[in-house]
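Novice: What follows is a predicted protein model with its sequence.
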Amino acid sequence: MAIPFRPTGTIPAALLPFTADFAIDEAAFRAHLRDLASTPGVTAITVNGHASEVASCTFDEQARVMALSAEAVGGTTPLVAGVYTESTLEARRIARMSEREGASALLVFPPALFVLGQRDEMVIGHFKQIADASPLPIVLFQYPLARGEGYRLELLSKLCDQVPSIVAIKDWCADPQLHEHHIRTLQGRARPVNVLSTHSAWLYCSLALGCKGLLSGAGSVIAGLHAELLDAFQQDDLARARAVNDRIYPLASVFYSAPWVDMHNRMKEALVMLGKLPRSVVRPPLMPLGDHEKQRIRAALLASGLLR
């Protein structure tokens, strides 16, 4: 039975290592998961998300990722499984598979179709179908409204009313004012829905507003620093929070620089430099990084104190 999920704390999104011929490197993935799970402050691990290049993975590969994750750390650490698809019917299939393979919660991505517009009943129906397929707690992935895939705060409130299995949102609204509205409104409900920040480019500011946790791809590299920063805010220790953020800032500035499509590519390269991954292979259309990018990553690791 999967470990119960609590929507709080530091939840890194795992990377997915590949061999030179683009197959899943199962040994490297297990080692990566165990490294994350052993980090103090980590409360769960997300798999089959952006950080694990889910867009390039088949359904069978996603099922294998879930099985490997459960084998490696499922006995000690809750697993949050991404539900990434255009289709509500496929989302139901992924939800059932994830539950069967040992997930403790689901991270539901918005269908990209919503960039063309969305009706409230369409969005609510999508989540109700997923909740009907699996009783697992749901973390709703909130995108920026400007992209078209984000949900208005009024709609978020409706979703939380009508789909009780929604226990948190992964907030990537990219708007500090709206982010604070999310925190105050959703966490202030009679049945609170926690806000997990994924504003990793400005995490210090985000956590200062009162998020209950964070869910971030950068946690694949700096989960320990993320946990320290969250703890500092929870202890109202602003001086310590500033000191930790000074270490996070160099890496966040490199990871989340243009083009953003390379963010997880850069994180893989950082783990190779730290001796935690054997190679930094990414699947096309992503491409290997050039020497200049690698130099920037190395300089950031040095500045953060992670590489000596």
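Specialist: It's in.

Novice: From now on I want contacts and neighbour counts done on CA atoms only, so please keep to that.
Specialist: Noted.

Novice: Show me where the stretch 201-308 of the chain has its strands.
Specialist: Per DSSP state E, counting those that start in this stretch, the stretch 201-308 of the chain carries strands over the ranges 213-216.

Novice: which residue ranges form the helices in it?
Specialist: For the stretch 201-308 of the chain, the helices defined by DSSP state H, counting those that start in this stretch occupy 203-208, 219-234, 238-255, 263-273, 291-304.

Novice: I'd like those helices written out as TSV, with mean neighbour count added.
Specialist: Shown next, in TSV, are the helices of the stretch 201-308 of the chain (neighbours: other CA atoms under 10 Å):
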stretch	mean neighbour count
helix 203-208	19
helix 219-234	22
helix 238-255	19
helix 263-273	22
helix 291-304	16
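
Novice: any chance of these in CSV, with distance to Pro4 too?
Specialist: Formatted as CSV, the helices of the stretch 201-308 of the chain follow (distance: least, CA to CA, whole Å):
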stretch, distance to Pro4
helix 203-208, 24
helix 219-234, 20
helix 238-255, 29
helix 263-273, 28
helix 291-304, 34
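
Novice: can you tell which of the ones you listed is closest to Pro12?
Specialist: Nearest to Pro12, of all these, is helix 219-234, at 4.3 Å by CA to CA.

Novice: Can you check what angle separates that closest one from helix 238-255?
Specialist: Calculated by axes from the mean of the first three to the mean of the last three CA atoms, to 10 degrees, helix 219-234 forms an angle of 160 degrees with helix 238-255.

Novice: Just want the angle from helix 219-234 to helix 263-273.
Specialist: 100 degrees.

Novice: this is the comparison structure:
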Amino acid sequence: MTKFIGTGVALITPFTADLKIDFDALQKLVEYNIENGIEYLVISGTTGESVTVTAEEKKELVKFIAKVNNGRLPLVLGIGGNNTAAVVNEIKTTDFSGIDAILSVSPYYSKPTQEGIYQHFKAVSEASPIPIILYNVPGRTSSNMLPETTLRLAKDFKNIIAVKEAGNNVHQYLELLRTKPKDFLVLSGDDDLALGVALAGGSGVISVIGQALPKEFSEMIRLGIAGKAKEAYDLHFKLMPITGLIFSENNPAGIKAVLEALDISKSHVRLPLVEATDKLKENIKNALTVLGKS
């Protein structure tokens, strides 16, 4: 699935001051990323505050982004949860027109065994009419999908084409890359490790910071995939400070503060998240100034 090689971005959901979806800002964000070299867009992931976006709002987001995108980039839609029956039902009742793949998170909170994770994704695979990207993020799910489970799924189900690995665990990345099927994609979900994963044979990243600095970040990943380590690390070192800052309080408050500083959208988030502090916003503005972005 070459369309998912490179940099995808986990889009935020911009809000107005009264916490309604800001569609003007969303259009601006989508156009900005398309114009600056991003390979694909991810809708309704964690960064999109999917847990506080209603089912009706999610449909509106998908319809709007698909309209703005107008077929220019592949689109990935987040559909996941810890109620397998509910996830399967959402898949069966979703209109996937214009959607190229599903991003589905490993079940959270319930802390299933590895066999439970396998059976969950087996059900998701059997329900899905389009390709699936698995999403392993132990820091949010409290459960680590081990490489052997990921690779068992990859081998058993043809429509499971990739994993977004976000365990911040270098050894686990390398184990996946060492033993994966030839055509299975390992995508970084950790912005700080994404270049190393690309250089080691990964297929790219689903990024948070990439949507704010799409030109620089996507070029860094392309250089990494091409094995041009020196040129890629020159960009990586420049981006390190801002990448660290956006995760210092919570996601997506940090990236929303960056996008506000870039005059793309506002920094409003829905509870239980709170906006970035004034101190973080100041540090972000300073980091952007160093990058020549403000």
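Specialist: Great, that's in hand. In this text, all values refer to a predicted model and were calculated from it rather than measured experimentally.

Novice: one step back: to Ser52 of structure 1, which of the helices of the stretch 201-308 of structure 1 lies closest?
Specialist: Closest among those, using CA to CA: helix 263-273, at 8.1 Å.

Novice: What residues in structure 2 pair up with the closest one?
Specialist: Counting by TM-score structural alignment, helix 263-273 of structure 1 lines up with residues 251-261 of structure 2.

Novice: Kindly state which residue of structure 2 is aligned to Ala174 of structure 1.
Specialist: Mapped onto structure 2 by TM-score structural alignment, Ala174 of structure 1 lines up with Asn168.

Novice: Give the helix, strand or coil label for its match.
Specialist: State at Asn168 of structure 2, reduced to three classes by DSSP: H, G, I helix; E, B strand; the rest coil: coil.

Novice: Let me know how buried it is, in neighbour terms.
Specialist: Counted with other CA atoms under 10 Å, the neighbours of Asn168 of structure 2 add up to 18.

Novice: again, but for Val123 of structure 1
Specialist: Applying other CA under 10 Å, we find 18 residues neighbouring Val123 of structure 1.

Novice: any idea what it aligns with in structure 2?
Specialist: Taking TM-score structural alignment, Val123 of structure 1 has Ile117 as its aligned residue in structure 2.

Novice: my read is Ser69 of structure 1 is in a helix, agree?
Specialist: Yes: secondary structure assignment (three-state DSSP) places Ser69 of structure 1 inside a helix.

Novice: Ile248 of structure 1 and Ala223 touch, don't they?
Specialist: No: using CA atoms under 8 Å, Ile248 of structure 1 is not in contact with Ala223, being 10.3 Å away.

Novice: which residue lines up with Ala198 of structure 2 in structure 1?
Specialist: With TM-score structural alignment as the criterion, Ala198 of structure 2 matches Leu207.

Novice: Let me see the contact set for its match.
Specialist: Leu207 of structure 1 is in contact with Ser197, Gly213, Leu230, Phe233, counting by CA atoms under 8 Å, 6 or more residues apart in numbering.

Novice: From Leu214 of structure 1, how far off is Thr8 of structure 1?
Specialist: 8 Å (CA to CA, to the nearest Å).

Novice: Overlap of the contact sets of those two?
Specialist: Common contacts of Thr8 of structure 1 and Leu214, defined by CA under 8 Å, 6+ apart, comprise Leu196.

Novice: quick one, which of these two is more surrounded?
Specialist: It is Leu214, of Thr8 of structure 1 and Leu214, that has more neighbours when counted by other CA under 10 Å, with 28 against 18.

Novice: quick one on the thing from earlier: name the nearest of the contacts of Leu207 of structure 1 relative to Val244 of structure 1.
Specialist: Nearest to Val244 of structure 1 among these, counting by CA to CA, is Leu230 at 9.7 Å.

Novice: From Phe15 of structure 2, how far off is the equivalent of that closest one over in structure 2?
Specialist: For Leu230 of structure 1, the aligned position in structure 2 is Ile221, judged by TM-score structural alignment. Distance of Ile221 of structure 2 to Phe15 of structure 2, computed by CA to CA: 29 Å.
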